[in-house]
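Novice: let's see this in three dimensions:
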Amino acid sequence: MQKQQAASGRGILYRVYERRLRRGLTPDVVPKHVAMIIDGNRRWAKQLGYDSAAHGHRAGAAKMREFLEWCDDLGISVVTLYLLSSDNLTQRQTEELSALFEIIADLAEELSHYRDWVVQQVGSKAGLPGPLVGALDAAEARTAGKKGLHVNLAVGYGGRTEITDAMRSIVASHHEHGGTLDDLAETLTPELIGQHLYTGGQPDPDLVIRTSGEQRLSDFMLWQSAHSEFYFVEALGPDLRPVDFLRALRDFAKRQRRFGG
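Specialist: Model (predicted):
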C-alpha cells in the first residue's frame, strides 16, 4: 500500500511538472521542424533480456508514434525520423534487418491512416526490399494532399549520399536543358542544392534531438542541419518521456540562435 501511494505521488508530481513545462512553451518559441535520431533500441532490448533487437525496434517505433503526437499537439509543422541509415543496410545482420524492414513498413502504414498527417520517405530506395518500398510509396500516395503534420521517414538515408544525389540531379537537369559547365558554375548556389535534396521545399530542422546519450550526427541531414540546434537525451529511444521532449524544447527556446555567427 505504501509503495502504491509513493508511486501515485511521483505520478502526480510528474504531471504537475509536465504541465509547468508546457505552459512555458508559447507558439513563438516552438520549432517548426524537429529532427529525431532515435537511438538505443538494441540496448533497450538487451537490458530487458529480450533475445533479439526486434523487440527494441518495435518499442522504438511505438514511441515514435507517441513522439509525433507530442509534436503535432504542440503545433510543430515538420518532423523527420531517422529510422534506417544507408550504412545500416550493410552493417546490420540480415535477421535484424528483415525484422526492421517489416517494422518500418508497418509504421508507415499506420501513420498514413492517422490524423491528417503527410508521410514522405526521405532517402534512397536502393537496397530496400520491394515490400518496404511498396509500403512507403503507398503511404506517400495515401497522404498526398493532406494538410497536417508532415512526417519525413528517413529510410535508406545517408547525408553524404543525399548531397551527391542532389548534385547529380542538378547536373542532369542542366545537361537536359542544354547548359554548359560554365553556365552551371554560375548558377550553382546553396539554395539550388537545397531544392534538390530529399527534403527540397521543406524548412531545415530548427532542432535535432538524439536519444541514448550518444552525441554524434551519424550522417544525418548534414546539409540541412548546418544551423540547427542540437539536444542530446540520455534516455534510450523506447524510454523517451514527454518531459524529456519538453525539456529539449525549453532548452531550445532559451538559446540565442546565431546561424553561423
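Novice: from here on, just use CA atoms for contacts and neighbour counts.
Specialist: Fine.
Novice: what about Ser218, which SS state?
Specialist: Under DSSP: H, G, I helix; E, B strand; the rest coil, Ser218 falls in the coil class.
Novice: give me the number of residues near it?
Specialist: 14 (other C-alpha atoms under 10 Å).
Novice: okay, strands next: where are they in the stretch 101-250 of the chain?
Specialist: Remark: strands assigned in the stretch 101-250 of the chain by DSSP state E, counting those that start in this stretch are 118-122, 150-157, 207-210, 229-232.
Novice: what angle do the first one and strand 150-157 make?
Specialist: What it means is strand 118-122. For strand 118-122 against strand 150-157, the angle by axes from the mean of the first three to the mean of the last three C-alpha atoms, to 10 degrees is 20 degrees.
Novice: check the offset of strand 118-122 from the chain's centre.
Specialist: The chain centre lies 10 Å from the centre of strand 118-122; the measure is C-alpha atoms, centre = their mean, to the nearest Å.
Novice: let's see this one next to it:
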Amino acid sequence: MGLYDRYLASRVRRHDGALPEHVAIVITERDLLERGAYTTLESVLEWAYEYDADRVTVYVSVLDPAAAPTLVSELAELEAPRRVDVRGPDDTQQADAPIRIAIGHGGKREFARSVRALAREVERGERDPDGITDADIEAQLVFPDEPDLLIKTGAERLSDFMIWQSVYAELYFTDVNWRDFRKRDYLRAVLDYKKRSRRFGR
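Specialist: So this is what the prediction gives:
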C-alpha cells in the first residue's frame, strides 16, 4: 500500500462514522473485457471485507444477453474472500451468499416478477391484496437486501440496478473507469460514506 493509500486508510479508521455493512458495485459487461478487470474485482471484494463489509453485491449490466451465460461461468470462478452466488438474467432463485453477483438482472424486470408472483397468490386466494407489505415484495426479489453504499464507476447512472433495494442507499459516483479503479478509490468512497448523515428518505 502506497503512502497516500495509508493516509486514506488511517482517515477511514479514525472517522467516527459507521462503515458500510453492505456494499454494492455497478460495472458493465464492457468493463470486464478490459485487461485485469477480474483481478480488480477480486481486489475490490478483498477491500470490502477488509473494511468490515459483511455483504457485497456486484451488478454487471449487459448489452448483449447472449454474453450472460459466459459471464456467469467466469464470475463463478472468482478468487473471492467469501462464498459467491452468481445469478443470470433469467434466474429466480434468491441469492443468499455473502457475495452476490447479478448478470444483466435489471431492477425493473426483478420488481415486475415480484409483483406478478404476488398477483398469482392473490388470484389463487392465498393472499389478501390489502395486506401486501414491503416485506412481501422483498421476499420475492432475487437480491432482497438493501445496500448501504452503492459505487458506480465511469458514469453517473445506475443502469437499472436494484431499483427497489437501493432507494435509501448512499450513492457514490466516480469518473474513474473500472480498469483504473484502485484501493485509494475504494477508500475515498468509504470515507465519503462515513461523512454522510443517512436520512433513509426522511
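Novice: which one, of the strands of the stretch 101-250 of structure 1, ends up nearest to Arg65 of structure 1?
Specialist: With C-alpha to C-alpha as the criterion, Arg65 of structure 1 lies closest to strand 150-157 of the strands of the stretch 101-250 of structure 1, at 10.5 Å.
Novice: residues in structure 2 aligned with the closest one?
Specialist: Aligned by TM-score structural alignment, strand 150-157 of structure 1 falls on residues 98-105 of structure 2.
Novice: got a list of contacts for the matching stretch?
Specialist: Stretch 98-105 of structure 2 has contacts (C-alpha atoms under 8 Å, 6 or more residues apart in numbering) with 54-62, 65, 68, 71-72, 75, 82-90, 143, 161.
Novice: drop the exposed ones from those residues and show what's left.
Specialist: Using 16 or more other C-alpha atoms under 10 Å as the burial test, those include 55-62, 68, 71-72, 75, 82, 84-89, 143, 161 as buried.
Novice: contacts only, for the residue nearest the centre of structure 1.
Specialist: Geometric centre of structure 1, nearest residue: Leu81, 1.7 Å, by C-alpha atoms, centre = their mean. Leu81 of structure 1 makes contact with 35-38, 64, 151-154, according to C-alpha under 8 Å, 6+ apart.
Novice: so which strand or helix has it?
Specialist: For Leu81 of structure 1, the host element (DSSP states H and E) is strand 78-85.
Novice: just the helices in structure 2 please.
Specialist: 3-14, 37-50, 68-75, 107-123, 134-139, 183-195 (DSSP state H).
Novice: please convert these to TSV, extending it with distance to Arg157 of structure 2.
Specialist: Formatted as TSV, these follow (distance: least, C-alpha to C-alpha, whole Å):
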stretch	distance to Arg157 of structure 2
helix 3-14	26
helix 37-50	20
helix 68-75	21
helix 107-123	13
helix 134-139	23
helix 183-195	16
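Novice: from Glu176 of structure 1, how far off is the equivalent of Lys195 of structure 2 over in structure 1?
Specialist: Matched to structure 1 by TM-score structural alignment, Lys195 of structure 2 sits across from Lys254. To Glu176 of structure 1, Lys254 of structure 1 is 48 Å away according to C-alpha to C-alpha, to the nearest Å.
Novice: look up how far Glu138 of structure 2 lies from the residue of structure 2 most remote from its centre.
Specialist: Centroid-distance maximum for structure 2: Gly125 at 35.0 Å, with C-alpha atoms, centre = their mean. Distance, Gly125 of structure 2 to Glu138 of structure 2, using C-alpha to C-alpha: 20 Å.
Novice: same question, Val56 of structure 2
Specialist: Taking C-alpha to C-alpha, one finds Val56 of structure 2 at 18 Å from Glu138 of structure 2.
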